[in-house]
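A.B. asks: Everything below, folded, please.
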Amino acid sequence: MTKLDETLAMLKELTDAKGIPGNEREPREVMNKHIAPYADEVTTDGLGSLIAKKVGDANGPKVMVAGHLDEVGFMITQIDDKGFLRFQTVGGWWSQVMLAQRVTIVTRKGDLTGVIGSKPPHILSPEARKKPVEIKEMFIDIGASSRDEATEWGVRPGDMVVPYFEFTVMNNEKLLLAKAWDNRIGCAIAIDVLKQLKNEEHPNIVYGVGSVQEEVGLRGARTSAATIEPDIGFGVDVGIAGDTPGVSEKEAQSKMGKGPQIILYDASMVSHKGLRDLVTDTADELGIPYQFDAIAGGGTDAGSIHISHKGAPSLAITIATRYIHSHAAMLHRDDYENAVKLIVEVIKRLDRETVDRITLE
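C.D. replies: Here you go, the predicted model:
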């Protein structure tokens, strides 16, 4: 395996952390470890979203940069009499990426390994082989022989289940494969934005946020934005990479390595024109690559931020990522680093006069 530099080591820690919606303690602790050295103070809201504050001008506008801590996963709902576990998806899943995949069940007594059970093809009819298995028919096998044994091992309804995958630097070392890029890459961007601003002057107060429960309705961004009352909001997240076989440009036009995505429209928000123009003008001025995209289905934390308090001009800036909402996804390191650079440069330009001007555009 490639020797991990400081950034890769942080990304591995963030993606290895286990945290489905409502169970974000572990990724929050990792994010806190990495962001606290660059913040003036770190607090949490009542739902558990992490809020790291960095003051430039105490009288300047408040800028919120939010990545979400949670990842898609599962929750145990029942243990049957033979020790097999029934589960509920938490976040959006497609059934075809789930069967025979390894998972980790997080119990009060420690972690257990399981696998989502599947039938061998030998006993399936030709018709059955063509038919996707419905999620409601799936189960997790932890090797228990009975309900009592599974319970003795610590399994209880409500326990979190997360995909298992090893963080991997690909042969092209710019390409990174891991679970939970959605959205630990957003958390990493928030960390690095504060890191880059550590010794820089900026005319505002910046909040790096790790929000909770994004995958089930952008919930943590709503409560953290209510706490912060931002003047400007950025949701940093993954987007769709349209550079694999079978995906048309009409479905997704972005490509890994071609720059962060500026989201024009999604189901949660119409991006703010004034803020969008400032971001793209800054990128053009500095030669930072970027791509436009629109996502008819789905949203980001920017969707909750922009309607918080009295309203805040907001924009989603995302990283083109392959295979999201599965056990493993892939992204390009340059896109991540360019997103950090772009957001930092925009923040330096967000003084009170600029914020007041773009609000009216």
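A.B. asks: drop to CA atoms for contacts and neighbour counts, all remaining ones
C.D. replies: Noted.
A.B. asks: So which residues of the stretch 1-150 of the chain form strands?
C.D. replies: 41-44, 50-55, 62-68, 73-79, 85-90, 102-107, 110-116, 140-141 (DSSP state E, counting those that start in this stretch).
A.B. asks: Actually, the stretch 151-300 of the chain.
C.D. replies: Going by DSSP E, counting those that start in this stretch, the stretch 151-300 of the chain shows strands at 160-163, 168-169, 175-178, 205-211, 232-240, 261-266, 269-270, 291-295.
A.B. asks: And the helix or strand hosting E345, how far out from the chain middle?
C.D. replies: Per DSSP states H and E: E345 is located in helix 333-349. Averaging C-alpha positions (C-alpha atoms, centre = their mean, to the nearest Å) puts helix 333-349 17 Å from its chain's average.
A.B. asks: Nearest to D281, out of the strands of the stretch 1-150 of the chain?
C.D. replies: Proximity to D281, assessed across those by C-alpha to C-alpha, is greatest for strand 62-68 (18.4 Å).
A.B. asks: here's the other one to compare against:
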Amino acid sequence: MNDKDYAFLKELVETPSPSGYEQPAQRVLRRELAPVADSLETDMLGNLVAGIKGVGEQPLRVMLAGHCDEIGFMVRYIDDQGFLYFAPIGGVDPHLVPGQRVRVHGTAGAVPGVIGKKPIHLTEAKERETVAKFKHLYIDLGCRER
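C.D. replies: As a prediction, the model looks like this:
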């Protein structure tokens, strides 16, 4: 992979675009496709459609489709210790999120955090056998208070 393609791919995967908020990733794609596409449109559902005309008497018709969205969460409230409680946007498996690094986006920019849950030494034996529910997971930004 050349440096230009790597830079584009890096920018695309680092662009926040949770389900329902795909426009930032689509802007990156639109910018990259504009020089090579014959047409660029956004349909009524928000899908970005790029057309490239084929060549020859019977040009091939090919469709490439992909998602622009990613797993996301929405902050529901902040407790007095500064922990953010959240709900998933789209389908997210709660098994996979504890310990994941996240970026919380607000009006002042993005803040790094990590998803946490009740520590193992504070859980009852029965609790250890179950998957933590989203209402018991939180995002720790390293704040001491709200």
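A.B. asks: one step back: deepest-packed of the strands of the stretch 151-300 of structure 1, please.
C.D. replies: strand 205-211 (a mean of 29; mean count of other C-alpha atoms under 10 Å).
A.B. asks: ok so, going back, okay, the strands of the stretch 1-150 of structure 1 in a markdown table with mean neighbour count next?
C.D. replies: Listed next are those as a markdown table, based on neighbours: other C-alpha atoms under 10 Å:
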| stretch | mean neighbour count |
| --- | --- |
| strand 41-44 | 16 |
| strand 50-55 | 26 |
| strand 62-68 | 31 |
| strand 73-79 | 21 |
| strand 85-90 | 21 |
| strand 102-107 | 21 |
| strand 110-116 | 17 |
| strand 140-141 | 23 |
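A.B. asks: residue in structure 2 matching V169 of structure 1?
C.D. replies: If you follow V169 of structure 1 across to structure 2 using TM-score structural alignment, you land on a gap.
A.B. asks: counterpart of L48 of structure 2 in structure 1?
C.D. replies: Counting by TM-score structural alignment, the partner of L48 of structure 2 is L50.
A.B. asks: hang on, I meant S19 of structure 2
C.D. replies: S19 of structure 2 maps onto P21 in structure 1, by TM-score structural alignment.
A.B. asks: how far away is that match from L286 of structure 1?
C.D. replies: 37 Å (C-alpha to C-alpha, to the nearest Å).
A.B. asks: try R184 of structure 1
C.D. replies: According to C-alpha to C-alpha, R184 of structure 1 and L286 of structure 1 sit 27 Å apart.
A.B. asks: And the two? Which one has more around it.
C.D. replies: R184 (29 against 12; other C-alpha atoms under 10 Å).
A.B. asks: give the contact list for the more buried one.
C.D. replies: 11, 14-15, 67-70 (C-alpha atoms under 8 Å, 6 or more residues apart in numbering).
A.B. asks: for structure 1, what spans make up the helices?
C.D. replies: Using DSSP state H, the helices of structure 1 run over residues 6-16, 25-35, 126-130, 147-152, 181-196, 219-228, 273-286, 302-305, 333-349, 352-359.
A.B. asks: which residues sit against stretch 88-104 of structure 1?
C.D. replies: Residues from elsewhere that reach stretch 88-104 of structure 1 (C-alpha under 8 Å, 6+ apart): 20-21, 71-77, 111-118, 132-135, 138, 161-164, 215-216, 325-327.
A.B. asks: Let's see that with 7 Å instead.
C.D. replies: Identification of contacts with stretch 88-104 of structure 1 by C-alpha atoms under 7 Å, 6 or more residues apart in numbering yields 21, 72-77, 111-118, 132-135, 161-164, 215-216, 325-326.
A.B. asks: And stretch 112-124 of structure 1, by the same measure?
C.D. replies: Under C-alpha under 7 Å, 6+ apart, the answer for stretch 112-124 of structure 1 is 99-106, 138-142.
A.B. asks: Could you tell me how far the closest residue to G99 of structure 2 other than its chain neighbours is located from K53 of structure 2?
C.D. replies: Of all residues not flanking G99 of structure 2 in the chain, I115 sits nearest, at 5.1 Å (C-alpha to C-alpha, 6 or more residues apart in numbering). Note on I115 of structure 2: its distance to K53 of structure 2, by C-alpha to C-alpha, is 46 Å.
A.B. asks: before we move on, the earlier item: P61 of structure 1: which of the contacts of stretch 112-124 of structure 1 is nearest?
C.D. replies: V106 (40.9 Å).
A.B. asks: show me the contacts for the closest residue in space to the closest one that isn't next to it in sequence.
C.D. replies: Computed as C-alpha to C-alpha, 6+ apart, the closest residue to V106 of structure 1 that is not its neighbour in sequence is M160, at 5.5 Å. Applying C-alpha under 7 Å, 6+ apart to M160 of structure 1 gives the contacts 20, 74-76, 105-106.
A.B. asks: Show me which of the residues you listed is closest to A302 of structure 1.
C.D. replies: I20 (19.7 Å).
A.B. asks: I'd say the closest one and E71 touch.
C.D. replies: Yes. Between I20 of structure 1 and E71 there is a contact at 4.9 Å, judged by C-alpha atoms under 7 Å.
A.B. asks: what do we get in structure 2 for the residue nearest to V106 of structure 1?
C.D. replies: In structure 2, M160 of structure 1 lands on no residue (TM-score structural alignment).
A.B. asks: Could you double-check that E41 of structure 2 sits in contact with G51?
C.D. replies: No. Look at E41 of structure 2 against G51 with C-alpha under 7 Å: they stay out of range, at 8.6 Å.
A.B. asks: Let me have the strands of the stretch 151-300 of structure 1 in CSV, extended by distance to R25 of structure 1.
C.D. replies: Listed next are those as CSV, based on distance: least, C-alpha to C-alpha, whole Å:
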stretch, distance to R25 of structure 1
strand 160-163, 12
strand 168-169, 24
strand 175-178, 20
strand 205-211, 11
strand 232-240, 19
strand 261-266, 29
strand 269-270, 28
strand 291-295, 30
